[in-house]
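1. could you look at this predicted model? Sequence included:
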Amino acid sequence: MTVFSNQIDRAAAWSRDRPLLTHAFGSIALAVVCVLLLVVGDVGFVTGSEVSRWVFLAPIALATLASLHRVRAPGAAFALSLGAVALDLLLGGSSAVILYVVDGFYSASCYGGLRLRRIANALAVVGMLLSAVGLSLPDGDVRGMVFGALQGIAIFGTPVWWGANVRQRNEIAALGEQRLELERARTRDAQRIAELQRDDAVRSERAHMASELHDVVASRLSAIAIGSAAALGIPDADSATDPERARKLTAQRREVLETVRESSVSALDDMRSLITVLRAGDVGPHDAAAIDVSLDGIRSLDRAASGIHLDLELPDPEAYARLGEPLRQAVARIAGEIVANAVKHAHGCRLELRLDLGTNLRLTGRSTRGEASEHSVPSAGIGIRVMRERAEAFGGTLVAGPDGDGWVVDVTIPGVVEEETT
């Protein structure tokens, strides 16, 4: 039984997928059955006259034509079916006339619009009444009326009910298909959203890693490049005729080389810390390579300020210590980038670096006009963008630009100090 049901379901699915082909087969089957009834059935029973059976091929052709067009033009198909019934009765009547009626009313009820279905229902009621009254008139017998009513229901009522039932099933199936398509579309949209979110996460992570690599590598290596170039530019002590000058040249070169070594060691430590963070996974938006975020760490920038004069104005250590670790890390990174940019682009300038913890956190770096260093290194020009991103991560802003003969970088993070210290 289960195998038989599966076969029926497959056949139904096959027919639903090929509606035009299915209707063509149905129309051909209707024509074949009508011809068989014409051959074996009675003809001329309405008028009682002798007529040729083959003249009834005309109403059969009309009924077949109506069946072929019942899906595309149900109204015209219903009219052709009624025309086939009328022509068959005018010719004297044949046994196939019942099939014209059944197919016409079924087509109108299954494929027609609301107005056509109402017309078909009304005509079916009229047909059932005429059938009941017509069979009861000759003898006035109640049994004839009942038999006529049952016959009318079978001929007119059954195709209307059957067509309505098939139409409802088709509508339910169409709604199911629409719902399934909506679910598929929703699934595709969810997949697209997930892909976009993954892409955004990857881009965000790449931007975060780029910022860290810029802070960890670029600034340190720039200081190393500038310091090593400066050391190469210092004359050899052997070339000095004055012992005092030779001693000063030696001390100057040693100082520069010590700065280079310190920058190299710091760069290595920063790289190890960054690699450790990346290997650990789950890097948060404020995770970074470990650096000294205390005020002492900011003061240590003076050692990296090779070739410039750095003036620091820092807040009370206790107030600064109450800031969150991510915020202090951002402040230390921005301060280091300000100093590194001054070293690279304004050799010999005076840089005033001030950190104020008033109502808002404000970090200002103001430098005087410097000179282009002969030991300058290429710059990618992303330092200001990285500093701005760090400030915006805490809801702050960064303004950078010329200030008279110098340059100013002004970072403001509103409300963070008050929030962190309460």
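-> Thanks, I have the structure now. Predicted model only: the values in this text are computed from it and were never measured.

2. CA atoms for contacts and neighbours, from now on please.
-> Will do.

3. how about the strands in the stretch 1-150 of the chain?
-> With DSSP state E, counting those that start in this stretch as the definition, the stretch 1-150 of the chain shows no strands.

4. mind checking the longest helix of the protein?
-> The longest helix of the chain (DSSP state H) is helix 158-213.

5. what packs against the helix or strand that that helix is followed by?
-> With elements assigned by DSSP states H and E, the helix or strand that comes after helix 158-213 is helix 219-233. Applying 3 or more C-alpha pairs under 8 Å, 6 or more residues apart in numbering; DSSP states H and E, one finds that helix 219-233 contacts helix 243-280, helix 325-345.

6. take this one as well and set it beside the first:
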Amino acid sequence: MRLRDLRSALPRPRELPPWQQNGLVALAVFAGGTMLYLAGSHRLLPNGDPVPLWIRFAELGAMCLAAFLRRKVPWGLLAATGIVGVDVALGLSLPIVIAYTDFLYSAMLHGSRRTTRVLVGVTAAGTLAVLFAFLAAAGWRAAALGAFSMLSFLLVPVWWGANVRQQSDIAASERANADQLATIAALDRRAAVTAERARMARDLHDVVAGHLSAIAIQSEAALSMADDPKTAQTVLVAVRENSVRALEEMRAMIGLLRSESAEHEVTAPARLAELARLVESARAAGMTVTVDSTVDEELAVPTAVDLTAYRIAQESLTNAVKHAPGGRVSVRLRAADSTLTVEIGNELLGAPTQSGSGGHGLLSMRERAHAVGGTLRAGPSGPRWLVQAELPLAGEPS
């Protein structure tokens, strides 16, 4: 097996469980300390070491056992500090000091915020105390040597642990922000899909259900007019117009769905200017329709409002033909105070069967009105069923 393959097969130390990482640290401390003790390079102070070597190894073994508590702050640090205190009493040795620096680093990395602040303060105070002690006892040269020692064995691991922890906290915060942004993006996508599905459902209902309902009613009327060929022909002409109209709008919707760019949307060619077609279709089904409009043809009606008004009129006339066949229907259009008002009322023949809160048609009309910032009311009004929509002629929907 190649060395590169062996490296890829072995887990990285950071990927190991905490207790295994602690075991590796303990093994490294024992191996390094053993070499220093056997080489006689462990003594930090001048002169020889009067302490037997087995006591030094006992200290080293205790420090290695304490390494398994290095993440248990502050208990691991307190245990290591006690061992260092014993080592200072016997004569400071390099392996113990080096091992202690790892405890300082771990305390800064894994301890609580309060523990790290206390540790920084204690380290700074201890460093100053040692410096003044060296300065008072042996002069500035000993103080300089003591400062270098404190910097290497106390301040550096504390600073390093604080810096690593800060970077880890920043990375964790960035990951949390990224997760939140991903969640928000997923919710936005879900909302966009839901809104698009609702829009498609409205369009399919208006295009398919509206025209097919009219075709079904008109064809039934044509079948009952076998003795009146002229009227039957008029009804069949209306059936054909509804069929052609449904095909045109379906093609427009398919073109919109297949379009890759939203900048060139192909919208259904339905506008209030073509209200006459809806009226003629209802009349062909046997309805008596009157139209009262004060809307100027040159009035600038926003495209979305224009289409919404048309769809509301289409659905209302379809419902009137379905629920009050042969009855009277009135269509009123008003434009005043930057508001377009659409009213469609029909006679209630027998018990009212239309509901002001249910049905896909009424729901579709309300959704369309709300989408452009308008309102819609539908329900019995005296002897009639009245649908009234108020749509803004200017401004964006709220």
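-> Alright, I've got the coordinates. Source: prediction; values computed, not measured.

7. quick one: TM-score?
-> Overlay of the two chains. TM-score (TM-score structural alignment, normalised by the length of the second structure): 0.74; 357 aligned residues with a C-alpha RMSD of 4.0 Å.

8. coming back round to it: just the helices and strands packed on helix 219-233 of the first structure: most buried one?
-> Across these, averaging neighbours per residue (mean count of other C-alpha atoms under 10 Å) puts helix 325-345 on top, at a mean of 21.

9. relative to the second structure, which residues correspond to the next helix or strand after that helix?
-> Per DSSP H and E, helix 325-345 of the first structure leads on to strand 350-357 as the next helix or strand towards the C-terminus. Residues 328-335 of the second structure are matched to strand 350-357 of the first structure when aligned by TM-score structural alignment.

10. over to stretch 189-204 of the first structure?
-> Counting by TM-score structural alignment, stretch 189-204 of the first structure corresponds to 180-195 in the second structure.

11. aligned counterpart of His214 of the first structure in the second structure, please.
-> Per TM-score structural alignment, His214 of the first structure is aligned with His205.

12. same check, this time on Val256 of the first structure
-> Structural alignment places Val256 of the first structure opposite Val235 in the second structure (criterion: TM-score structural alignment).

13. quick check: the gap between that match and Ala282 of the second structure.
-> Separation of Val235 of the second structure from Ala282 of the second structure (C-alpha to C-alpha, to the nearest Å) stands at 10 Å.

14. with Asp206 of the second structure instead?
-> Per C-alpha to C-alpha, Asp206 of the second structure is found 15 Å from Ala282 of the second structure.

15. also Gly33 of the second structure?
-> 100 Å.

16. ditto for Arg332 of the second structure
-> As judged by C-alpha to C-alpha, Arg332 of the second structure and Ala282 of the second structure stand 15 Å apart.

17. same check, this time on Asp179 of the second structure
-> Distance check for Asp179 of the second structure against Ala282 of the second structure: by C-alpha to C-alpha, it reads 55 Å.

18. name the residue in these two with the higher neighbour count.
-> A direct count of neighbours by other C-alpha atoms under 10 Å for Asp179 of the second structure and Ala282 places Ala282 higher, at 26 against 12.

19. what's near enough to touch Arg311 of the second structure?
-> Asp206, Ala270, Met365 (C-alpha atoms under 8 Å, 6 or more residues apart in numbering).

20. so what does the second one match up with in the first structure?
-> In the first structure, Ala270 of the second structure lines up with Ile291, judged by TM-score structural alignment.

21. which residues touch the closest residue to its match other than its chain neighbours?
-> Nearest non-adjacent residue to Ile291 of the first structure, counting by C-alpha to C-alpha, 6 or more residues apart in numbering: Asp270, 7.1 Å away. Going by C-alpha under 8 Å, 6+ apart, Asp270 of the first structure touches Val216, Val217, Ala289, Ala290, Ile291.

22. please repeat the previous calculation with a cut-off of 10 Å.
-> Taking C-alpha atoms under 10 Å, 6 or more residues apart in numbering, we find Asp270 of the first structure in contact with Glu212, Leu213, Asp215, Val216, Val217, Arg220, Ser264, Thr276, Ala288, Ala289, Ala290, Ile291.

23. look up how far Gly383 of the first structure lies from the fifth one.
-> Look at Val217 of the first structure and Gly383 of the first structure: by C-alpha to C-alpha, they are 12 Å apart.

24. if we can go back for a sec, what lines up against the residue nearest to Ile291 of the first structure once you look at the second structure?
-> By TM-score structural alignment, Asp270 of the first structure lines up with Glu249 in the second structure.

25. what of Gly404 of the first structure?
-> Checking TM-score structural alignment: Gly404 of the first structure goes with Gly382.

26. its match: neighbouring residues, count only.
-> Using other C-alpha under 10 Å, Gly382 of the second structure is surrounded by 9 other residues.

27. ok, now Tyr106 of the first structure?
-> 27.

28. would you check how far apart it and Ala164 of the first structure are?
-> 8 Å.

29. common neighbours of the two, please.
-> In contact with both Tyr106 of the first structure and Ala164: Gly112, Arg117, Thr158, using C-alpha under 10 Å, 6+ apart.

30. distance check, the second one against His309 of the first structure.
-> In other words, Arg117 of the first structure. 95 Å.

31. between those two, point out the one with more neighbours.
-> Higher neighbour count among Arg117 of the first structure and His309: Arg117, with 23 against 18, using other C-alpha under 10 Å.

32. trace the more buried one over to the second structure, please.
-> Match for Arg117 of the first structure (TM-score structural alignment): Thr123.

33. now for that match: which residues touch it?
-> Thr123 of the second structure makes contact with Leu104, Arg117, Ala129, Met150, Leu154, Leu155, Val158, according to C-alpha under 10 Å, 6+ apart.

34. quick one: which of those has the most company?
-> Using other C-alpha under 10 Å as the neighbour test, the contacts of Thr123 of the second structure are led by Leu104, with 29 neighbours.

35. show the contacting residues for that one.
-> 70, 73, 76-77, 80-81, 116, 119-120, 123, 153-161.

36. can you say which of these are buried?
-> 70, 73, 76-77, 80-81, 116, 119-120, 123, 153-155, 157-161 (16 or more other C-alpha atoms under 10 Å).

37. my guess is Pro383 of the second structure meets Leu349, correct?
-> Yes. Look at Pro383 of the second structure against Leu349 with C-alpha atoms under 10 Å: they come within range, at 8.8 Å.

38. roughly how far apart are Leu114 of the first structure and Ser5 of the first structure?
-> Using C-alpha to C-alpha, we find Leu114 of the first structure at a distance of 33 Å from Ser5 of the first structure.

39. got it, and Gln197 of the first structure?
-> 46 Å.

40. cool, Ala330 of the first structure as well?
-> From Ala330 of the first structure over to Ser5 of the first structure the distance is 71 Å, taken as C-alpha to C-alpha.
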